[in-house]
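**Student:** Sharing a model that was predicted from the sequence below.
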Amino acid sequence: MKRFHLLPAGTLVVAGVLALGISLTPAAEVPRYTQVTPPRDSLIACLPIEDGTLFADGAEDLSLDGAEPRPAPFAAQVSEVTTLRGVAPSGGILGEALYSPCQAPATSGFLALPAAGDAELRLTNTDSSDASVDLTLLGPDGEVVGLGARGIALAPGESRPVALSVIAEGVDGPLGVEWHTTRGRVTATGVTTGDISHVAPSAPAADVQVLPGVREGATPTLVLVNPQVDRATVHVDFHSPTGTITPEGGQDISIPPRSVVSVDLSAGTGGEAGAFTVESDLDVVATLYAGGEAQGVGVAATPDVELAGAVPGSSTLQLTNVGSATASVSIALGESTHDLLIEPGATATQAVAEGDLVDVDVTSNQPLVGAAVLPGAIVELSPGSLAEAEPMNAELVPTLR
């Protein structure tokens, strides 16, 4: 049987007064406008074209596929799509002959591919929601219309090939790809059908771009895409070991609207190591192909006074001074250090010691771009200067759920 206890009348009066006071006290006002600091960490996705070694680096510890963060740099054997999360993550997968750089998932991008006849696209969705992608193909004679370029669906975690050679059937020459998602985010990588001879990451469109990684003895070609509705004019400079020149074929390159061209610059570079600067009157896309059966592929790098990366042993480190004065450079290669002077517009090289992975840190008084090169790999160094995350203004909207 339940028992009930009667409270004294005075107790009830006090309780009632307290309740009334609480109900009449206005709620503390929540500020509608405030400032929030965005997260510093980000995610990149790494697509192995063949089983290989993942070289990973970052400003702080990195999480591999969502596991407990570990100190960077590090190497890991991988055979499937892998993600890295942390502050300023970078890296790529080196297979037997080819290098596949990691990329940040995005909603749009471009690819500049050397041949439409054997072109294939690899789309990867590393997010937990569906993604859908539309493609626009650009050939030497303008926009290419083909079936299968719209509404390419990817489930969460899915990676799938797209036969660009079939969509662009009949196109002779290079191929530009302009892609964007109508839902979600993806990474997009260009390869060849059959025996893969190169791995091309997505590239930006810009009016000034610096592409490092022309190794000694290379026969470089630039594939240039003009996604604009007006004709673009492009000028290319080459930063050799002795300074900057305009190579044969690098002057007054005219690209019709919504089209792509391929420019062989091997005669003008003479087999020397170096980097290219591409300048244009409109934003264009530039991708470097180093030549050979297994081609290293490079896209625009970000100049900085600090560079860093995890690179393969026995490669060659190349640094290009894009500043206006002589660069005094200090290089930490694993346990060894090296000091170099690099004249403005020139490229210097430094052998990398043997080993599976070598940690590289570069400091300079002038902005540099850099890459470690092998016959089938251009491993670009990442900017080492990290800006502090600036607080952002935010508005609290009570009606949002």
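**Tutor:** Great, that's in hand. Numbering: from 1, shown residues only.

**Student:** going forward, measure contacts and count neighbours with C-alpha atoms only.
**Tutor:** Will do.

**Student:** Strands along the stretch 101-250 of the chain, start to end?
**Tutor:** Taking DSSP state E, counting those that start in this stretch as the criterion, the stretch 101-250 of the chain contains strands spanning 108-113, 119-124, 131-139, 142-144, 152-154, 159-162, 175-183, 187-192, 200-201, 205-214, 221-226, 232-240, 243-245.

**Student:** who touches the first one?
**Tutor:** The contact list for strand 108-113, computed with C-alpha atoms under 8 Å, 6 or more residues apart in numbering, reads 119, 174-181, 188-190, 200-205, 223-225, 260, 285-287.

**Student:** try this one next to it:
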Amino acid sequence: MNPRRGMPPEPDDPFSNDETDLEKSAIRRGLWLDESQEVVAPRRASRALPDDQDDEPTLSSIDLAPSRRGEPADEADEEPAADLPPAGPAPHSPASTSPDQAPETPAGDDDGSRWRLRVVAATLLGLGAAFGLGAIPAEPAPLAQTIPLITAISRICPAPNGAESTLLAASLEGDIQLRTIGESGTSAEPGWLQLPGRTQPVIISPAVQESGVTGGSLLSSDRQLWWGACRAPLDDQYVQVPGGANADLLIINSESTDALVDVTLSGPDGEIVGDGLRGITIPADSQRVIDLGSFADDVDALGARIRTSLGRVSAVAQIARDDGGDFATSTVQSTGLIIAAVPADASGTVVLLTNPGTSRAVVQIEAVSEAGRYALPGFESVTLDAQRTTAVDLTDAIGGLPVSVVISGRDLIAASAVVTTNGDLGIEPAQVVDESVAANDLVAVVPGPGRLQLANPGDQESLIVIDWGEDQAEATTTASAGTVVSVPIPEGAETVRVTSTAPLSAALLLSAQGRSGFAIAQLEPAARTQASMPVEIDAGLGG
């Protein structure tokens, strides 16, 4: 007769004399418990067990246990069993029963049978749980957490070297924090700010944590109008001017540590070298002025690349000539650039192109006009020699139309436009062609009268809403794909905000009221700071 499952073998079993080992093996399999103890279902297998739980059943031990019944346990697995209950039948219970006769067992044995069945059932449930762990769905991810980000975007506003300017600035919300370079004090100013008599660069920041600021420096004389936009500091940027004559490069370090700067100059014939251009240390919270005329007085196109190996700086040039003057704020290199606005009836439009690479670059120049977008005749393929800044005259090709100029190619270049009208010149740095959502919301302060020109270089029509600020009526217009539109600046407007259904580029074309003078003030994306942002934490990445 085969031994019953969970019972010791018959006396004629060759292993019946090894009852002690069988008892220990049965105990290790969890098939016997003290009659006075409650049966506890086995715990679900965990990924790792502490060292003091090595004897807990595992998947492999459960699978192999039936084939070892009746075999002696390995000596290495033996443990002291003095305090454990006996595994065999009680002394007064028969070792076996015939099928026709029910055993006469005490009540304790009936209880033992019941808990044996429970143990077997619990073991099977444990097996099912072990094999079904992969089917258990992952716990839901925790609620979104927040990661702190920057709390403010600061802008550095230039001041002319040797003259006075008026600072114009506006915040998207709340007041403006202002500090002058070289001074430690910070003042709180209203959200619309107009401060004349500035001779030193200033730093502006939003007082409201999740706001932003925009602005610039305005210089007006009898015959000239200058506009220098407030810009964030960078570690790599370009400033381009129509030659070095009567031009100064202003490098502003607004940070609390020194900046280490290299300036690379390039003209039509290649790189222009000279003492004092490499390894320039600009002390914290100070400005350095470099006379560009001492390096390139006789060229008609000059590009300056300003790179830092330590810190960040803001760079701007100023040109003061009898035939026109202006600030030249910085631009960056890209494979797709756009000059936002060239006014109607401009007497001259020259684009300065800098190729900083070591090989020739080829670009295409297009116009976005009121009639559509097209390649400018004669400029479908323009070759730019390596490490040179080239002046490309587009005056005749544009033909006096109000346009936006798009420059595209396979290599990185930098570009700015020098536009002459109303007896003065305006220098407009190119912007990266931007198809992001941020470009659908543009802002600027309004330094004076003139026109707002908007370019839609994309392939979708754009519905445009123009907010001219407090006490001004909103204006709406539509720009078809690949076209420009122009609207007059209403009298008394101090700020402008443009919202559109497609990315735009835009600029204010400024004129001096009642006298000569011209300047260009670009609109920029309404970049707001964000104190924190929601981040979904993946539960599978761990805590």
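**Tutor:** Yep, that arrived. Please read these numbers as outputs of a predicted model, since none were measured by experiment.

**Student:** Tell me how they score on TM after superposing.
**Tutor:** The TM-score (TM-score structural alignment, normalised by the length of structure 1) is 0.82; 358 aligned residues with a C-alpha RMSD of 2.4 Å.

**Student:** For the residue lying closest to T219 of structure 1 once chain neighbours are set aside, give me its contacts.
**Tutor:** The spatial neighbour of T219 of structure 1 that comes closest, neighbours along the chain excluded (C-alpha to C-alpha, 6 or more residues apart in numbering), is S266 at 4.6 Å. Applying C-alpha under 8 Å, 6+ apart, we find S266 of structure 1 in contact with 218-221.

**Student:** buried subset of the contacts of strand 108-113 of structure 1?
**Tutor:** For those, a neighbour count by 16 or more other C-alpha atoms under 10 Å gives the buried set as 119, 174-181, 188-190, 200-205, 223-225, 260, 285-287.

**Student:** What is the neighbour count of A394 of structure 1?
**Tutor:** Neighbour count of A394 of structure 1, defined by other C-alpha atoms under 10 Å: 12.

**Student:** gap between it and V36 of structure 1?
**Tutor:** Applying C-alpha to C-alpha, to the nearest Å, the value for A394 of structure 1 to V36 of structure 1 is 7 Å.

**Student:** Am I right that S113 of structure 2 sits in a strand?
**Tutor:** No. Read with DSSP: H, G, I helix; E, B strand; the rest coil, S113 of structure 2 is helix and lies in no strand.

**Student:** how near is it to A107 of structure 2?
**Tutor:** Distance of S113 of structure 2 to A107 of structure 2, computed by C-alpha to C-alpha: 10 Å.

**Student:** now the aligned partner of the residue nearest to T219 of structure 1 in structure 2: how far from T331 of structure 2?
**Tutor:** Counting by TM-score structural alignment, S266 of structure 1 lines up with T395 in structure 2. For T395 of structure 2, the distance to T331 of structure 2 (C-alpha to C-alpha) stands at 22 Å.

**Student:** Looking at S113 and A107 of structure 2, which is more packed in?
**Tutor:** Set S113 of structure 2 next to A107 and count neighbours by other C-alpha under 10 Å: S113 wins out with 12 against 8.

**Student:** any idea how far the more buried one is from T20 of structure 2?
**Tutor:** Counting by C-alpha to C-alpha, the gap from S113 of structure 2 to T20 of structure 2 is 21 Å.

**Student:** what does D269 of structure 2 give?
**Tutor:** From D269 of structure 2 over to T20 of structure 2 the distance is 100 Å, taken as C-alpha to C-alpha.

**Student:** one step back: which one of the strands of the stretch 101-250 of structure 1 lies nearest to Q350 of structure 1?
**Tutor:** Taking C-alpha to C-alpha, strand 205-214 is the member of the strands of the stretch 101-250 of structure 1 nearest to Q350 of structure 1, at 12.8 Å.

**Student:** how about that closest one, which residues of structure 2 does it hit?
**Tutor:** So strand 205-214 of structure 1 sits over residues 333-342 in structure 2, by TM-score structural alignment.

**Student:** for stretch 229-244 of structure 1, same thing?
**Tutor:** Residues 358-373 of structure 2 are where stretch 229-244 of structure 1 lands when matched by TM-score structural alignment.

**Student:** and the matching stretch, how far from the chain's centre?
**Tutor:** 29 Å (C-alpha atoms, centre = their mean, to the nearest Å).

**Student:** Mind listing residues that contact it?
**Tutor:** By C-alpha under 8 Å, 6+ apart, stretch 358-373 of structure 2 touches 355, 374-376, 379-387, 398, 401-411, 455-457, 481-485.

**Student:** With distance to D65 of structure 1 as extra columns, can I get the strands of the stretch 101-250 of structure 1 in CSV?
**Tutor:** Formatted as CSV, those follow (distance: least, C-alpha to C-alpha, whole Å):
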stretch, distance to D65 of structure 1
strand 108-113, 24
strand 119-124, 15
strand 131-139, 20
strand 142-144, 38
strand 152-154, 19
strand 159-162, 15
strand 175-183, 23
strand 187-192, 16
strand 200-201, 21
strand 205-214, 29
strand 221-226, 34
strand 232-240, 39
strand 243-245, 43
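
**Student:** Relative to L368 of structure 1, which of those strands is closest?
**Tutor:** Across the strands of the stretch 101-250 of structure 1, closest to L368 of structure 1 is strand 205-214 (C-alpha to C-alpha), at 9.8 Å.

**Student:** post-alignment, the closest one versus structure 2, mean distance?
**Tutor:** With mean C-alpha distance after the TM-score superposition for structure 1, strand 205-214 of structure 1 departs from structure 2 by a mean of 0.9 Å once superposed.

**Student:** related to what we said a few turns ago, drop anything exposed from the contacts of stretch 358-373 of structure 2.
**Tutor:** Burial by neighbour count, 16+ other C-alpha under 10 Å: within the contacts of stretch 358-373 of structure 2 this picks out 355, 375-376, 379, 381, 384-387, 398, 401-409, 411, 455-457, 481-485.
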